[in-house]
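Trainee: With the input below, show me the fold.
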Amino acid sequence: MSIVSTKKLTSKQKLWLAAIKIPVYSVSIIPIIVGSSAAFENISTFNFRIFTTFLISSILIIAWINVSNDIFDADTGIDKNKAHSIVNLTKNKSLIFWLSNIFLILGIVGIILISWWQKDLTVLCIVTVCCILGYSYQGPPFRLGYKGLGEIICFITFGPMAVSASYYSQVQHFSIISLASGILIGISTSIILFCSHFHQIEDDFSAGKRSPIVFLGTELGSIVLTIITVLLMFLVLLFPILKILSFWTFLSLLSFPIAYQLVCHVLKYHNQASNVKNSKFIAIKFHFFNGILLSVSLILSKLV
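Mentor: The predicted model follows:
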């Protein structure tokens, strides 16, 4: 009897770990690190109080997005077969709704603090627009993610806008360096979302969600993923050549083996849901290391 209970507990713990989506929080952490590193490259100073406040706020906001998305997906029925949906696990959608709102409020309070310290509303305005776009992804009546626009929203919010907001929070002006860095991070973030569609194409189709993979099919989708990944690596080469970013940016090429692993994995298993679902985690790994290497390159361009 105790053995069965232990197995059940272990299984539920795994579902909760999947529901919390800890690896996904790298999409909130990396833009802040990259933007702050770009600011350091520009002025050689670093405001740790603003950085930590922005980092915590970003984590809280992504928690709001993740939790609220489970609520919105429960409304459409797209998550009916998703055992690790927070709504399915708790059976209490109202509680999860208010919890998600608390995350959002606390995250915005942190951004308000930054704006108050700076006597400047720019960062608050950027983050507010990001939150509106984040809501439009799954929230009614927009549900733009159901119309295949999720990757574009991810690119804008977690790329140029998030990186530029982090950069501005340190130096209170904008730069081509933060924009170029944001483009690189935005593409790698969109790759994560793109990969998450392969294994759930049937559920997406039945719920009327026109994700890119529903529109393209898994085979063509795997080819598009290859093209996007090659484009990202090309930009890593191009930006230093054009002197938009320093030659230290070539360090980001060290993430190429992970990119290669991702592309090969999806090309091989694109139509095998049980195997291709791991591609999202490979994409997260690529996003994380690519972002960290970009941050290191920005810091080294000032120190060396």
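
Trainee: all contacts plus neighbour counts: C-alpha atoms, from now on.
Mentor: Noted.

Trainee: Next, the contact list for L254, please.
Mentor: By Cα atoms under 8 Å, 6 or more residues apart in numbering, the contact list for L254 reads 290, 293.

Trainee: Alongside the first, I'd like the structure of this one:
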Amino acid sequence: MDFLISFKYIALGDIIILLTFGPITVVYSYMAQAGHYSIYPIFYALPLTLNTEAILHSNNTRDMKHDKSVGILTLSILLGKQYSYYLYCILIYSPYIIIIYIMINISWYCFLPLLTIIYAYRLCEEFKYDQLIKLPNRTALLNFLFGFLYILSIIITNIIQKEQQFLF
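Mentor: The predicted model follows:
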């Protein structure tokens, strides 16, 4: 008898990805490099963590019918199409709220990721109108563009500002 259970089959895949690509990886990487714990890296990583979860969520929503037929239970299946759309939009737009917070509290030079918001809007529209085939790939592209501009804005901020500031 095999007792191995995939987290995807019990609707825990999203939570595992959210934790793994967010707090767990970031905190341990920071601790290995800095030699101590800090909450700041989690907050800075949160925008990209949410985008990564949006990739998974769009993939799971696209595959809902197949997954359900083979006994897989994902968050998308539990939520249904309409609420999956709402969650996707929350995952897509929340990083921009965090960026605005960073702009206000750290540096206006961190505005660069905001340049991708029109693309994010288009992705939510694709989801809304059930154009899901390429949505995971297009969401991954958003994550790449957002991440590149986010890193660039942090580099620019560190070059221009003399002293490092934190969010809290």
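
Trainee: list the buried ones in the longest helix anywhere in the second structure?
Mentor: Scanning the second structure for the helix with the most residues, using DSSP state H, yields helix 75-105. By neighbour count on 16 or more other Cα atoms under 10 Å, the buried set for helix 75-105 of the second structure is 75-77, 81, 84-85, 87-89, 91-93, 95-96, 99-100, 102-103.

Trainee: So which residues of the second structure form helices?
Mentor: 13-19, 25-34, 40-62, 64-69, 75-105, 117-128, 135-160.

Trainee: The third one: average distance to aligned residues in the first structure?
Mentor: Pointing back at helix 40-62 of the second structure there. Aligned to the first structure and superposed, helix 40-62 of the second structure gives a mean residue distance of 1.1 Å (mean Cα distance after the TM-score superposition for the first structure).

Trainee: so what secondary structure elements neighbour that helix?
Mentor: In terms of contacts (3 or more Cα pairs under 8 Å, 6 or more residues apart in numbering; DSSP states H and E), helix 40-62 of the second structure is packed against helix 13-19, helix 25-34, helix 75-105, helix 135-160.

Trainee: Can you lay out those helices as a markdown table showing distance to K65 of the second structure?
Mentor: Below are these laid out as a markdown table (distance: least, Cα to Cα, whole Å):
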| stretch | distance to K65 of the second structure |
| --- | --- |
| helix 13-19 | 17 |
| helix 25-34 | 32 |
| helix 75-105 | 8 |
| helix 135-160 | 16 |
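
Trainee: out of those, nearest to E125 of the second structure?
Mentor: helix 75-105 (9.3 Å; Cα to Cα).

Trainee: orientation of that closest one relative to helix 135-160 in degrees?
Mentor: Counting by axes from the mean of the first three to the mean of the last three Cα atoms, to 10 degrees, helix 75-105 of the second structure lies at 20 degrees to helix 135-160.

Trainee: Could you give the separation of helix 75-105 of the second structure from the chain centroid?
Mentor: 8 Å (Cα atoms, centre = their mean, to the nearest Å).

Trainee: Give the equivalent position in the first structure for F7 of the second structure.
Mentor: When the first structure is aligned by TM-score structural alignment, F7 of the second structure is paired with L144.

Trainee: and the nearest residue to that match once chain neighbours are set aside, how many residues sit next to it?
Mentor: Residue nearest to L144 of the first structure in three dimensions, not counting chain neighbours: Y137, with 4.8 Å by Cα to Cα, 6 or more residues apart in numbering. Other residues lying near Y137 of the first structure total 25 when counted by other Cα atoms under 10 Å.

Trainee: which residues sit in contact with Y137 of the first structure?
Mentor: Y137 of the first structure neighbours (Cα under 8 Å, 6+ apart): 143-146, 149-150, 153.

Trainee: May I ask which helix or strand encompasses it?
Mentor: helix 122-138 (DSSP states H and E).
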